[in-house]
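Student: coords please:
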Amino acid sequence: MTDASPTSPDTTSVPVRLVDRLGIHLVEVSAQRAVGTMPVEGNTQPYGLLHGGATAALAETLGSYAAAAHAGPGRHAVGIELSATHHRSARAGIVTGTATAIHLGRSTATYEIVVLDPESRRLCTARLTCMLIDDRTD
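Tutor: Prediction:
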């Protein structure tokens, strides 16, 4: 008999990434810029508004992908600082984020990420700094 309680690990399923859970779709990725979309539906807080944490996750995802492109082969980008100002929220539709490089160094990369609603109104302005590290082989 197997234990089917909610606390039992499911060893038959493949882990789901956060970008998949949030419905984030990457449109463009380069060291200079990354663009992606995310649906409001399924990413709301109890009042039906787009969750600020989901918006921050979109921002960090876009900046991290761009920083990884800048880091290049054999290196990783890891977020070390994220700040986000939420200007307004959305109740429906698809939001679009654009990460634009503001510093591309050897050990760090910093991006400004702007998230817009379907009417091109600014929902959030975020800033992400990633540390660029060598891949570990151990």
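
Student: Could you use CA atoms for every contact and neighbour count after this?
Tutor: Noted.

Student: which strands and helices sit next to the longest helix along the chain?
Tutor: Identified as the longest helix of the chain according to DSSP state H is helix 52-71. Counting contacts by 3 or more CA pairs under 8 Å, 6 or more residues apart in numbering; DSSP states H and E, helix 52-71 packs against helix 18-22, strand 25-29, strand 33-39, strand 75-86, strand 94-104, strand 108-116, strand 122-134.

Student: Second input sequence below; structure requested for side-by-side comparison:
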Amino acid sequence: MSDTTPAASAPSIEGTLLERMGIELVEVSARRAVATMPVEGNTQPYGLLHGGASAVLAETLGSYAATVHAGPGRAAVGIELNATHHRSTRSGVVTGTAEAVHLGSSLASYQVVVEDADGRRLCTARLTCMLIDAR
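Tutor: Predicted coordinates:
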């Protein structure tokens, strides 16, 4: 993968949690990744967007970006994720944007902001990935 990878050239999500949650990659590069996710099907029993769904979106985005940063023959594995949920939503589509905080040779960290369709911040997350040799 190059430093800027079109989302279309990312690995297939068929049969993965990303497919089940309806996550659609829009942009993936080492410094930034963007994806959307529907609220429908990703709610908790009270009808609100599940906090775990926001966390899955955040880890997905940071991991994809970190994998691009890691380069050929290497992979990224999440080692720490935290998320602060500021508000929620009951419908529509949310957008997650990961921005690099640190791009090292063994670790990469990202801040991920999840927003609703009106641009209101729902969640702020931070993900740190360890960069390892792929098998």
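
Student: Superposing both, give me the TM-score.
Tutor: The TM-score (TM-score structural alignment, normalised by the length of structure 2) is 0.89; 122 aligned residues with a CA RMSD of 0.7 Å.

Student: okay, the helices and strands packed on helix 52-71 of structure 1 in CSV with mean neighbour count and distance to L58 of structure 1 next?
Tutor: Shown next, in CSV, are those (neighbours: other CA atoms under 10 Å; distance: least, CA to CA, whole Å):
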stretch, mean neighbour count, distance to L58 of structure 1
helix 18-22, 13, 8
strand 25-29, 16, 10
strand 33-39, 22, 7
strand 75-86, 16, 11
strand 94-104, 22, 7
strand 108-116, 24, 8
strand 122-134, 21, 10
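
Student: mean shift of the longest helix of structure 1 relative to structure 2?
Tutor: Superposed on structure 2, helix 52-71 of structure 1 shows a mean distance to its aligned partners of 0.3 Å (mean CA distance after the TM-score superposition for structure 1).

Student: For the aligned residue in structure 1 for V68 of structure 2, give me its contacts.
Tutor: Under the alignment by TM-score structural alignment, V68 of structure 2 pairs with A69 in structure 1. Listed by CA atoms under 8 Å, 6 or more residues apart in numbering, the contact partners of A69 of structure 1 are 29-31.

Student: rewinding a little: in the longest helix of structure 1, what's buried?
Tutor: Within helix 52-71 of structure 1, the residues that count as buried by 16 or more other CA atoms under 10 Å are 52, 54-71.

Student: one step back: measure the match of V68 of structure 2 to L128 of structure 1 for me?
Tutor: For A69 of structure 1, the distance to L128 of structure 1 (CA to CA, to the nearest Å) stands at 15 Å.

Student: cool, and A34 of structure 1?
Tutor: 13 Å.

Student: which residues are in contact with both of these two?
Tutor: Common contacts of A34 of structure 1 and L128 (CA under 8 Å, 6+ apart): G63.

Student: which one is S29 of structure 2 nearest to, not counting chain neighbours?
Tutor: T4 (4.4 Å; CA to CA, 6 or more residues apart in numbering).

Student: and the one you found, what is it in contact with?
Tutor: Per CA under 8 Å, 6+ apart, neighbours of T4 of structure 2: 28-30, 68.
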